[in-house]
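> no sequence on hand, only this structure:
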C-alpha cells in the first residue's frame, strides 16, 4: 500500500538516520529464464526483462548452442538471471567505515543510486503508447508528504539554487559524505531536495514536491502542479534528464552502500506512459497472433522494454526478443 511522509523543514538538522528499508537480501530474488541464439543475446534479453544493468545482475548458463557441420550451431543458448542479492557487510567493517566516514564533521547526508530504474521515455509505433506531456493539469491540494511552493516571495529564506547542489560543491575532499549503509529514505530525501531547488530555478509557483513509498525497496519523488510540461519534455526526455541529474547528486553526496532505489515522476507521467504502453503492446501482440508475422517496435529505453516484455509474457502464443545496441535497442514481438 502506497504511503506518504512529510519532509522535514529545510532548516531541520540531518544528523539522524532513518530505519533501513533496503533491498531484500538472500536467495529469494526471483530468477528469469531466457533463450536466444547465443549466450550473449540470452543475457541481453534477461537484462531487458529485469530492467537492470549487467553489473547489477548475476547469470547462470543452463545450456549453450552446440557446434554443427560447416560452422553452424545447433540448439539455442539458455540462461537464467536475477538481480544480484545484497550481502550484509561484516559488523567490524561497518564500524570502521562509520568512523572513517564521520570524522570530517557532521551534516553529510547519505544517498545512493539504482541505475536500473532510470529509463527515458522513448517513442513507439503507435500514438496511443506516447501520451502527450501534461500541460493543463490542475494543481492538487497539498497533502502529507508534499511540500508546496506557493508564497515564495513573502519574506521566506530563499533555497539554494539547484546548480549549487551539483556544480558548486567543494572538490578538496573536505565535504562530509556518508560512507555507511545509505537507506532508500535518505536517498529519497536528497533527490527531493535537489528537485525542489530545480523547480524553484524553473520559476514555478504553487508546485508541490514530495515522496511516497512504492514498496519495500522503492520510493518515489513526485512533482504535482499545473503546466508541468516543461519538466516532462518531448516523450519524457526532460524528465529522464532530471532523473539522471538527481542520481549524480546522490552519488556525489554518498559513498556508502546504497539500498533500494528512488524513482522520479512529474504529474503522473510515468504511470500514464506505462498504462499506454501496456495497451499498445497488447494491440501489437494480437496483430502478431492473427498474422503470424513478427513486428519490430521502435527503439525504447530499458524500462519501457521491460513493460513490453512483461506484458507479452502474460499473453499466450507470442514471445519477445531484443535486438540492436543502446540507445537504439528495440523489442521484437513474434509468434511463439
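Structure's in. What do you need? Just so we're clear, the structure is a prediction, and the values are computed from it rather than from any experiment. Numbering: from 1, shown residues only.

> rest of the way, CA atoms for contacts and neighbours
OK.

> who's in contact with residue 242?
residue 195 (CA atoms under 8 Å, 6 or more residues apart in numbering).

> host element of it?
helix 237-253 (DSSP states H and E).

> just want the angle from the following helix or strand past that helix to helix 237-253.
On the C-terminal side of helix 237-253, the nearest following helix or strand under DSSP H and E is strand 261-266. Orientation check (axes from the mean of the first three to the mean of the last three CA atoms, to 10 degrees): strand 261-266 against helix 237-253 gives 140 degrees.

> mind listing what's buried in strand 261-266?
Applying a neighbour-count criterion of 16 or more other CA atoms under 10 Å, one finds 261-266 buried in strand 261-266.

> okay if I get those as a markdown table plus distance to residue 34?
Below are the buried residues of strand 261-266 laid out as a markdown table (distance: CA to CA, whole Å):
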| residue | distance to residue 34 |
| --- | --- |
| 261 | 25 |
| 262 | 27 |
| 263 | 27 |
| 264 | 30 |
| 265 | 31 |
| 266 | 34 |
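
> from those residues, pick the one nearest residue 307.
The shortest gap between residue 307 and any of the buried residues of strand 261-266 belongs to residue 263, at 15.7 Å (CA to CA).

> run a quick neighbour tally on residue 323.
When neighbours are counted by other CA atoms under 10 Å, residue 323 registers 15.

> comparison target below:
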C-alpha cells in the first residue's frame, strides 16, 4: 500500500482525515508525523500538521497453504457450501459432455471451468472485502456516540457563558499581546454588568504604540480581544471595552470641549459644520454633549469608516425635519 499524506490544524485532525480517506481503523495503519503544527502570535495556525499514512500490509499466504485450501474446496467431503457447489458443477459438466457429439462438449466443459475459476476468484474477493466492511462498521460504531444529539445541542445552546470567563479570556489575550510587543503593564477588569466588560490597562510604560493616533490602534486592540473571546466561546455575547492608560476619559473631555466650541461657532454663523470622520464611540460623545444645547442639532452622515457628525442650527419646532434627524443619531 502506498503512503498517503494528509494535513490538519493538529496531528489528530490530520489523522482523522487520513482515516476517512482510507476507510480503515486507526489500529490498521502505519503513520509518520512529517511536520508538527505551528501557531502564530494570536493563536492562529501558522503551519498545519502533516502526516503520511498507509494501511498495514497483509502477510501473503504460502503456496502450500493456498494448494491445501484449493484441494479442501474440491473434495466431496469439504464444507457444506463447497459440497453443494461441487455437486452441481459435475452434473452440468457430465450432461453437457454426454449430449455433445460434434465437439461442443469440450467447449462447454472449458466454459464451465472458466466459470468455476470465476467463482473461486469472486469468493476470494469477498473474503478480502468483508473485513474492510467490518472495520468500517466498527469505525462508524465508534464515532456514533461522539455525535451530539439534538437534545444535547439544545442544552449547550441554552447554557450561558459567565462574564467572568469571558473577561478572563480577554485578559489572557491582552496579556499575550503586550508580551509580544514587550510592553509591561497591569490588566484589570473595572466592571462587569449588563453584558458589558470594561478592562483597563495601566502602568508606567509608554502605551502610545497600543493607543495610536486618536485611539485607532486601541479600537483595533479592543476588536481583536472581542474576536478572541468569541473564538474561544461560541456563545460569548458580552461587549468588551478596553481602555489604555485612561485614554478614553481624556478623549471624552477633549471631544466635549471641541464639540461645544464648534456649536458656539454654528450659533454665531447660523451655518452648519461637518466634523472629521469619527468612530461610533466618539460620535456618541458629540451627540450626547450637544443634545440639550439650545439652538443646536446634530446628525450623522456618511458610511463607515468615514461616517461623521454634522452640527447645524436647530430647525423650528413647526418644521417636521427635527423628528426625522433624530433617527440618524448614533445612540
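Yep, it's here. Everything numeric in this text was worked out from a predicted model, so none of it was measured.

> mind checking the TM-score on these two?
Superposed pair, TM-score by TM-score structural alignment, normalised by the length of the second structure: 0.47. Supporting alignment: 170 aligned residues with a CA RMSD of 2.8 Å.

> which one of the buried residues of strand 261-266 of the first structure is nearest residue 223 of the first structure?
residue 266 (4.7 Å).

> skipping its backbone neighbours, what lies nearest the closest one in space?
Closest residue to residue 266 of the first structure apart from its sequence neighbours, by CA to CA, 6 or more residues apart in numbering: residue 223 at 4.7 Å.

> helix or strand: which one has that neighbour?
Using DSSP H and E, residue 223 of the first structure sits within strand 218-224.

> with residue 141 of the second structure instead?
Assigned by DSSP H and E, residue 141 of the second structure belongs to helix 104-143.

> how far does that helix sit from the chain's center?
The chain centroid and the centroid of helix 104-143 of the second structure are separated by 43 Å under CA atoms, centre = their mean, to the nearest Å.

> list the residues that contact residue 209 of the first structure.
146-148, 192, 195-196, 221-224.

> for stretch 303-319 of the first structure, buried residues please.
303-312, 317-319.

> circling back: ok, the buried residues of strand 261-266 of the first structure vs residue 46 of the first structure, which is closest?
Top of the list for closeness to residue 46 of the first structure, among the buried residues of strand 261-266 of the first structure and by CA to CA, is residue 261 at 19.8 Å.

> do I have it right that that closest one meets residue 219?
Yes. Contact criterion CA atoms under 8 Å: residue 261 of the first structure and residue 219 qualify, at 6.6 Å.

> list residues touching both of the two?
With CA under 8 Å, 6+ apart, residue 261 of the first structure and residue 219 have common neighbours residue 184.

> coming back round to it: report the inter-axis angle for the helix holding residue 242 of the first structure versus strand 218-224.
Between helix 237-253 of the first structure and strand 218-224, the angle formed by their directions is 130 degrees, by the same axes, to 10 degrees.

> what are the buried residues along helix 237-253 of the first structure?
Across helix 237-253 of the first structure, burial judged by 16+ other CA under 10 Å covers 237-247, 249-253.

> repeat that for stretch 119-133 of the second structure.
Residues of stretch 119-133 of the second structure include none that count as buried (16+ other CA under 10 Å).

> all helices for the second structure, in order.
11-22, 63-74, 80-99, 104-143, 150-158, 163-180, 208-211, 216-232, 247-269, 280-290, 321-326 (DSSP state H).

> mind putting these into JSON lines with distance to residue 49 of the second structure?
Output for these, formatted as JSON lines (distance: least, CA to CA, whole Å):
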{"stretch": "helix 11-22", "distance to residue 49 of the second structure": "6"}
{"stretch": "helix 63-74", "distance to residue 49 of the second structure": "43"}
{"stretch": "helix 80-99", "distance to residue 49 of the second structure": "50"}
{"stretch": "helix 104-143", "distance to residue 49 of the second structure": "22"}
{"stretch": "helix 150-158", "distance to residue 49 of the second structure": "30"}
{"stretch": "helix 163-180", "distance to residue 49 of the second structure": "23"}
{"stretch": "helix 208-211", "distance to residue 49 of the second structure": "33"}
{"stretch": "helix 216-232", "distance to residue 49 of the second structure": "21"}
{"stretch": "helix 247-269", "distance to residue 49 of the second structure": "42"}
{"stretch": "helix 280-290", "distance to residue 49 of the second structure": "41"}
{"stretch": "helix 321-326", "distance to residue 49 of the second structure": "55"}
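
> and the strands in the stretch 151-300 of the first structure, which stretches?
Assigned by DSSP state E, counting those that start in this stretch, the stretch 151-300 of the first structure shows strands spanning 208-213, 218-224, 261-266, 295-296.

> the second one packs against which elements?
In terms of contacts (3 or more CA pairs under 8 Å, 6 or more residues apart in numbering; DSSP states H and E), strand 218-224 of the first structure is packed against helix 184-202, strand 208-213, strand 261-266.

> mind redoing it with 6 Å?
Contacts defined by 3 or more CA pairs under 6 Å, 6 or more residues apart in numbering; DSSP states H and E place strand 218-224 of the first structure against strand 208-213, strand 261-266.

> just send the ones you listed back as JSON lines, with distance to residue 45 of the first structure too.
As requested, these are arranged in JSON lines below (distance: least, CA to CA, whole Å):
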{"stretch": "strand 208-213", "distance to residue 45 of the first structure": "29"}
{"stretch": "strand 261-266", "distance to residue 45 of the first structure": "22"}
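
> nearest to residue 201 of the first structure, out of those strands?
Among those, strand 208-213 comes nearest to residue 201 of the first structure, with 13.7 Å by CA to CA.

> compute the inter-axis angle for that closest one and strand 218-224.
Here the directions of strand 208-213 of the first structure and strand 218-224 differ by 160 degrees (the same axes, to 10 degrees).

> tell me the buried residues in strand 208-213 of the first structure?
Within strand 208-213 of the first structure, the residues scored as buried using 16+ other CA under 10 Å are 208-213.

> surely residue 34 of the first structure is in a helix?
No. Using DSSP: H, G, I helix; E, B strand; the rest coil, the secondary structure at residue 34 of the first structure is strand, not a helix.

> and residue 198 of the first structure, how many neighbours?
When counting by other CA under 10 Å, one arrives at 20 neighbours for residue 198 of the first structure.

> okay, now residue 67 of the first structure: neighbour count?
Using other CA under 10 Å, residue 67 of the first structure has 11 neighbouring residues.

> what's around the nearest residue to it once chain neighbours are set aside, how many residues?
Closest residue in space to residue 67 of the first structure, ignoring its immediate chain neighbours: residue 73 at 4.5 Å, by CA to CA, 6+ apart. Residues within reach of residue 73 of the first structure, counting by other CA under 10 Å, total 14.
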